[in-house]
Each structure stands twice: as C-alpha cells, then as structure tokens.
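1. I would like to see how this sequence folds:
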Amino acid sequence: MKLATLKDGTRDGQLAVVSRDLKTAHLADGIAPTLQKALDDWTFIAPQLDLLYQTINSGRGHRAFDFDPANCMAPLPRSSQRVAGTAYLPQIERACKAAGQDIPADLREAPRLVQGTGDAFLGAQDEIELAYEQWGIDYEAGIAVITDDVALGATADQAHMHIKLLMLVNDITLRNLQQAEQGSGYGFVQSKPAMACSPVAITPDELGDAWRGGKVHLPLRCSLNGKLTGQPQAGADMAFNYPQLLAHLCQTRSARAGSVVSGGGVANKEVKKGFSSIVERRHQELIADSVISTPYMLFGDTVRIEMPGEDGKSLFGAIEQTVKQAQTRRSR
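-> This next block holds a predicted model:
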C-alpha cells in the first residue's frame, strides 16, 4: 500500500491512497482524514485503505485522479517523536578517520539516537529555505520507518511488528553549525532544520524480498544538480536494523503511533558506491588527498533522492528540492 498526504491548506493535509505505479490517487476521506488518524487505529483502518488501494490498482476507482508529487506534503506532516539513529558505521568511521580519531568502541555495541525536529516536515518538492549559505548546507539521504504504538520495553522482534510504513528522508544538516552544537554536549537544534520526506510512504510488503532482516536491501540514488553523487546499498552495511533502533528507543519509554525513526545517512564501506551526503565525500577527500574540494550546497542547487525497486521503477517517488534564500533575510 502507498499513502500520501495532499496539501489542502491545513497543517495535517488530506490522506490519499496512491496507485502502485504512482500515477493515480484517491482521497481516503471516507476512511481516515489524515495519516495520523489512520495510525491511531491502524488495525481497523489499514484493511479499509488496502481495499481502496486494490481498487485503484485495478483501475476501478471512480474518483481517482492524476497523482502529482508537487501537491504533496510529507506523508506524515508532523510527528510527536522524530528520532535518528547511527545505524551506518562506515559514515562514522570515515568521519573519525578524517579527524585522526578512532571510532568509539561502544558505538559498535548499541546505536546512538538523536531527537530531531518533528513538528513540521517538508514535502518532497518543498524548497529548502535558509538564511545563509555559510551555514554549510548539506543533504543527508536515508530511510525512516513510521510506527503505531510500541510498548515500553519492547524487544526487537516485538518492535518489528509495529513498523507500519517506510519513507525516504532528506535529513537536511547545517554542517558549519553542527560542530559547535556537538561540542556543547547537547543535541542538535540549529544545525537540524526541518527534514523532507518522499511523496509517499509505503507498507513493508511493497518492498517484497527487499524487506528482510528489518532492513531495506535496495540502492538509494542521490543526485546533485543532475549529477549522480551516490547509490549506496541501504541494507549492505547497516549495523543496527530498524527493529533494533526501535527497541533501543523503547528501553525507557513507549513510542506512540506516528513515531518516525530513521537510521541516518545510508553509507557503504565501498566508496565506489558514492555517498548519501556531501560531508561524506568531503571526509573521503580528506582521507585520500588531505584536501577538501567539494563545497556544500549553494542557493539554487537542487538535490534529488530516489529509490528504484527491483524492477527499476520508483518505489517512493522522488525527493527533489532546491535551496532558496529565505525571503525574510533577503529583505533586510
């Protein structure tokens, strides 16, 4: 099943069911007005959404219309809990090597989690509006899961059953602000503006055999200004899978329906696969040549993030965003 949230002038938008080929959609207003409402009562609502999904895939949806990703908000426009994990250790290993440091030993034993901004996610084609290029604007391509209620103390096996949807994310990071926040000993705030999400969120069964072991075993394609920058395999070097990230989160708390948990930027040990962020390329340049030649994003730059299925067709639709200077700063 594939679900999207369409812009309707409200904060939470209008839930729609999207066809498997991403060509048509059908409003789900007779079933659930928003994705959060569906997640709150997923056991009852999901079968009804799935029936509508089967209907539009068969071409029998009498109120179906052309699907336009530009009219999409994030599938879940806001969440009470947004968490990012350190699931891809090659990314951290390169960062430590570039800095002349060893990777912390305990990082291999359990993931680290960071609380992120969840009150307003960006749609797949929303512009990245920021005040200054000097902040070090970077994209970070990853995958996030969306849950229903996960109980305090849930094991990884138990948490696995509560993963209801997956989506692609661009966890936009301001690298030149990040270092100071890391040094403060507190979490990221200024360096992590609103995250962007793919046009649709999909149920795990849409991935077929590519969803196994709590991981997505497919390449994640990243391009900057039309040039391919990486297509790392999302399942190859993931040290902690999504159920493990959820179980770690739920050691001290429950996760309510609509919690969004990502594994961090997708990274492979093999650098020939390319990178899911600019900072990773810069780290590799520093390791190989001791000189950084790749700049961070500038106003007018466009990033595209997409995941093809085993048939080569887009699974989630594409995140495609252009960096724009915030109007409030330009007017001063």
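
2. Only C-alpha atoms from now on, for both contacts and neighbour counts.
-> Will do.

3. Could I get the buried residue list for stretch 187-203?
-> 187-188, 191-203 (16 or more other Cα atoms under 10 Å).

4. Spell out the secondary structure type for the residue most central in space within the chain.
-> In the chain, the centroid-proximal residue (Cα atoms, centre = their mean) is Val169; its distance is 2.1 Å. Of the three states, Val169 takes strand under DSSP: H, G, I helix; E, B strand; the rest coil.

5. And for Gly118?
-> Gly118 ends up coil, using three-state DSSP.

6. pretty sure it contacts Arg82?
-> Yes: applying Cα atoms under 8 Å as the test, Gly118 and Arg82 come out as touching, 5.1 Å apart.

7. can you give me the helices in the stretch 101-250 of the chain?
-> Under the criterion DSSP state H, counting those that start in this stretch, the stretch 101-250 of the chain contains helices at 156-160, 175-184, 242-249.

8. Any chance of CSV for those helices, columns mean neighbour count and distance to Pro90?
-> Shown next, in CSV, are the helices of the stretch 101-250 of the chain (neighbours: other Cα atoms under 10 Å; distance: least, Cα to Cα, whole Å):
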stretch, mean neighbour count, distance to Pro90
helix 156-160, 18, 23
helix 175-184, 14, 18
helix 242-249, 24, 17
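
9. if I look at the residue nearest to the centre of the chain, how far off is Leu107?
-> Using Cα to Cα, to the nearest Å, Val169 is found at 23 Å from Leu107.

10. picking that back up, dump the helices of the stretch 101-250 of the chain to a markdown table, plus distance to Lys272.
-> Shown next, in a markdown table, are the helices of the stretch 101-250 of the chain (distance: least, Cα to Cα, whole Å):
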| stretch | distance to Lys272 |
| --- | --- |
| helix 156-160 | 32 |
| helix 175-184 | 23 |
| helix 242-249 | 25 |
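
11. Nearest to Thr302 among those would be which one?
-> Nearest to Thr302 among those is helix 175-184 (17.5 Å), distances taken as Cα to Cα.

12. Run a quick neighbour tally on Ile207.
-> Not Ile; residue 207 is Leu. 17 (other Cα atoms under 10 Å).

13. so who does it touch?
-> By Cα atoms under 8 Å, 6 or more residues apart in numbering, the contact set of Leu207 is 216, 309.

14. does the residue nearest to the centre of the chain really touch Ala194, like I thought?
-> No: using Cα under 8 Å, Val169 is not in contact with Ala194, being 10.6 Å away.

15. which non-adjacent residue is nearest Leu228?
-> Nearest residue to Leu228 in three dimensions, chain neighbours excluded: Cys222, at 6.0 Å (Cα to Cα, 6 or more residues apart in numbering).

16. To compare with the earlier structure, here is another sequence to fold:
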Amino acid sequence: MSNRRSQSVDPLIRLFREVCGDVPDLASLARMHRVSSALNLRDNDAPWSMITVLEYYARLYEAMPERIRWASEGSLEAARREVGGATDALMQQHRDALERCKATSQLAETLTQGALPIDWSEVGPPLPRAYQYLDGAAYVSHIKRNRAARKEALSDDLMEKPLVYQGISHGFFGWDDDIPLPSDALGIDFEAEIAAVTGDVPMGVTPQEACSYIRLFVLLNDVSLRALIPGELKRTFGFLTGKPASSLGPIAVTPDELGELWHDGLVGGQMLCSVRGEAVGRIDTGIDTPFHYGDLIAHVAQTRAFEPGTIVGLGTVSNEDESAGCACIGEIRALETLRDGKPSTPFFSFGDRVRIEHVGHDDQSVFGYIDQRFVPATR
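-> As a prediction, this is how the structure comes out:
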C-alpha cells in the first residue's frame, strides 16, 4: 500500500504533461511549487493551466543561450543550421503551446459561463468502483416505521451509535444504466441517498474532524431486495444478497460548491423521488437525523483508516412528517401496513422505472438525477 502511494505522480507534473505535452524539469517543478505556496493554490484551481504554459515558455527561453553557445563552437554553417533549427523548433513549440493555451482559455470561458456541452448518454458513475462502500441508516423515522411494521423492537442504542453496513464497492451503475437482477419476485426496491466521498481518513478521527476529510458528495440509489433482507438480518450477520450493486448520480460536487446546503455535517435541500412515473417523496435531507456524515465516518474509523475514494452513505432519507413522502417503497409499504393493516404498493417489476433527484432551496438540481429501469439479468 505504501509503495503504491509513494509512486503516485505529482499533480503538477501530470498537469504540465497534459497542457504542454512534456515533462517539467526539477527547476520548473520547483518554481511551480513556489507559485503554489505563494498564491495558496490548490492542485485543481483554474489558473494552473495558464501558469503551466508560462513556465513552459520560460523553460524554452532559458535553453536558447546554451544551444546557441554550443552551436557557435562549431563551424559558422553548423551554427547557422543549429540556430535555424532551434528557432524553427522554438516557433513550432510556441505555436503548439499557444494552441493549447487558447483551448484552455476557451474551455475556462465556457465553464465560467456554465455552457459546457455535455453528452449525458456518455456520462457514467463518477466512481465506477471504490476501495470501500459504507452505508448507514441515520434517518431515524425510516428505521422506526420499518421496525414497527414488522413488529420488531428498536435497539437500545439506536440514538447513540449509527447503524452502518459495508456493501459492494467493486462496481457502481451509472445514472441511467438498467439495473439487471435475477428475478422481480425478490422485492426490488430503491433507496434515495446522498453519499460522501472521502480522501485519506486516519484511524481514530473524531466526528468533528471527520467532515474535513470529505471531498465530494454524490447522489446514490442503494438498490435493495426486500424479500431477502429480513431473513439475512435474522441470521445476525448483516446484509449480503439483499444488497446488490448500487447506482451513482452523474455529478459529484465538492462541499464548498454546495454553499449553504452544506451545514452542521449534513447536506440540506430536498430529495425528489418518483416510482413508475408517480411522485412519492419530497424529503428534506438536512433534518431528522441524530447523526451526520462525520459521525458515521468516525464510527467506522475507530478501528480502520480509509483509502481515498471511500463512499459513505447516510442512509435512506426520511422525515418525521409523513406528508413529505418516502424515499423507498419499503417505507411506503410500512406506513400502509401501520395505517391499513397491510401494504398495497407493489415493489418494482421488470420494466418499471425509478427517478431520484436532489434540489437546493432554489429548486435547482444539485447532482443531476438518477433515472433507471429494472431488467432481467442475462449471463
């Protein structure tokens, strides 16, 4: 593990190579690091593309005197050829760098205007796979309703320790991928969530510290098979076959870009959920939970460190106010059971669709949306 990390490429080297098509020497790299420290730039800040091109020019100009001196030690004709060749090469490199600079400037302008064209059909999950996928059940009304419908008691420490399980991390579906499953008699359900993506998290981190290790947030559909889950839980060894691969929304957002939506360790706004084309929930995601993302991360980090790219879900969003609706069919059926004595809303059949979207206080989409169909699996 330590070898893999020690061999990671300096992000400035990678950027220099992408923008200029070359690898910086140690002097160039040292200058760029000085600029980074002086301006307090992060590795992904926009000015880096311009700074990289300027550094590339500086390196070319620095090399010219030595090339001319070397050429002058030979014959006059050789010097002319060398200087001429160096000049031609320099001009070509200038032209190439200028084209890259123009392209970078145009891209930056397009991004600032919010007009970058996106072919959504080509957009996959932000993380096709992760080192670790952890999912919780932090919204207490979701737990209470489901346990009450099954006539099961709540655990004594429900409000003291978050419930967390470890799911499939080696593959996530994209926002519009079909979800293949072996049978639609398995109680196919969705669970609408917002997941955090962490950087390196040290073992023993506190809940307050843990939030600072969150790098991104993304929409999550935690696919669940309700016909399998009760039997697995009764065996007291946790979820396995009842939790197949999950799906991620198309856009991951940094905490700072969420603005006022990111507060007190939670992401505010509303989760909009539709089942078979019918709206079933508009849930406030920033309330009605005793635990925030830092609590879940710290709970698991008691005995382990996290690799970068660990995904942490807070659980199916749910509000105490029943008029907000639900973010999974299981909870809808639980409320029907408590009210009518039996559930009436069916789980998904093959061909059915689910749609999940999270919006801010201005009703604008934050992470894009998930819109998926459930289909028979093929071998």
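
17. tm score of chain vs chain?
-> The TM-score (TM-score structural alignment, normalised by the length of structure 1) is 0.82; 287 aligned residues with a Cα RMSD of 2.2 Å.

18. A strand includes Arg282 of structure 1, no?
-> No: with three-state DSSP as the criterion, Arg282 of structure 1 is helix rather than part of a strand.

19. Give me the aligned partner of it over in structure 2.
-> Aligned counterpart of Arg282 of structure 1 in structure 2: Arg333 (TM-score structural alignment).

20. Identify the residues contacting the closest residue to its match other than its chain neighbours.
-> Closest residue to Arg333 of structure 2 apart from its sequence neighbours, by Cα to Cα, 6+ apart: Pro343 at 4.7 Å. With contact taken as Cα under 8 Å, 6+ apart, Pro343 of structure 2 is in contact with 333-337.

21. From Gly360 of structure 2, how far out is Lys270 of structure 2?
-> Heads up, residue 270 of structure 2 is Gln, not Lys. Gln270 of structure 2 is 7 Å from Gly360 of structure 2, by Cα to Cα.

22. still on that earlier bit, what about the match of Arg282 of structure 1, neighbour count?
-> Count around Arg333 of structure 2 with other Cα under 10 Å applied: 22.

23. wait, what's in contact with it?
-> 342-345.

24. Please spell out the ChimeraX selection for the buried subset of those residues.
-> Only the buried members of the contacts of Arg333 of structure 2 enter the following ChimeraX selection, criterion being 16+ other Cα under 10 Å:
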select :343
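
25. which of the contacts of Arg333 of structure 2 line up with contacts in structure 1?
-> With both residues aligned by TM-score structural alignment, their matches' Cα atoms under 8 Å, the contacts of these that structure 1 also has are 343-345.

26. between the residues you listed, which is nearest Lys102 of structure 2?
-> Lowest distance from Lys102 of structure 2 to the kept ones among the contacts of Arg333 of structure 2 (Cα to Cα) belongs to Thr345, with 56.3 Å.

27. Against Leu127 of structure 2, how distant is the residue in structure 2 that Gly153 of structure 1 lines up against?
-> Using TM-score structural alignment, the partner of Gly153 of structure 1 in structure 2 is Gly204. In this view, Gly204 of structure 2 and Leu127 of structure 2 are 26 Å apart by Cα to Cα.

28. So between the two, which is more surrounded?
-> Leu127 (22 against 17).

29. quick one, what contacts the alignment partner in structure 1 of that one?
-> In structure 1, the residue equivalent to Leu127 of structure 2 is Leu76, according to TM-score structural alignment. Each residue near Leu76 of structure 1 by Cα under 8 Å, 6+ apart is listed here: 5, 12, 35-36, 121, 258.

30. ok, now Met238 of structure 1?
-> 87-89, 215.

31. Could you narrow the residues you listed to those that are also in contact in structure 2?
-> Shared with structure 2, among the contacts of Met238 of structure 1: 87-89 (both residues aligned by TM-score structural alignment, their matches' Cα under 8 Å).

32. Give the closest residue to the match of Gly153 of structure 1 in space, chain neighbours not counted.
-> Nearest to Gly204 of structure 2 is Gln302, by Cα to Cα, 6+ apart, at 4.9 Å.

33. Which position in structure 1 pairs with that neighbour?
-> Aligned partner of Gln302 of structure 2 by TM-score structural alignment: Gln251.

34. Any idea how many residues pack against Ala110 of structure 1?
-> Neighbours of Ala110 of structure 1 using other Cα under 10 Å come to 15.

35. What of Thr337 of structure 2?
-> Counted by other Cα under 10 Å, the residues lying close to Thr337 of structure 2 total 18.

36. Show me where the stretch 1-150 of structure 2 has its helices.
-> Using DSSP H, counting those that start in this stretch, helices in the stretch 1-150 of structure 2 cover 2-6, 11-20, 26-39, 47-72, 76-112, 140-149.

37. got a markdown table for these, with distance to Phe291 of structure 2 and mean neighbour count too?
-> A markdown table is the format used below for these (distance: least, Cα to Cα, whole Å; neighbours: other Cα atoms under 10 Å):
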| stretch | distance to Phe291 of structure 2 | mean neighbour count |
| --- | --- | --- |
| helix 2-6 | 32 | 7 |
| helix 11-20 | 35 | 17 |
| helix 26-39 | 37 | 13 |
| helix 47-72 | 38 | 15 |
| helix 76-112 | 36 | 14 |
| helix 140-149 | 9 | 19 |
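
38. Let's have these in TSV, adding distance to Glu193 of structure 2.
-> Listed next are the helices of the stretch 1-150 of structure 2 as TSV, based on distance: least, Cα to Cα, whole Å:
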stretch	distance to Glu193 of structure 2
helix 2-6	31
helix 11-20	32
helix 26-39	36
helix 47-72	34
helix 76-112	28
helix 140-149	12
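
39. so the counterpart of Asp363 of structure 2 in structure 1, which of the three states?
-> Using TM-score structural alignment, the equivalent of Asp363 of structure 2 in structure 1 is Gly312. With three-state DSSP as the basis, Gly312 of structure 1 sits in coil.

40. ok, Gly312 of structure 1 - how many residues close by?
-> 8.

41. can you pull the contacts of it?
-> No residues are in contact with Gly312 of structure 1 under the rule Cα under 8 Å, 6+ apart.

42. Can you tell me what Ala87 of structure 1 aligns to in structure 2?
-> In structure 2, Ala87 of structure 1 lands on Ala138 (TM-score structural alignment).
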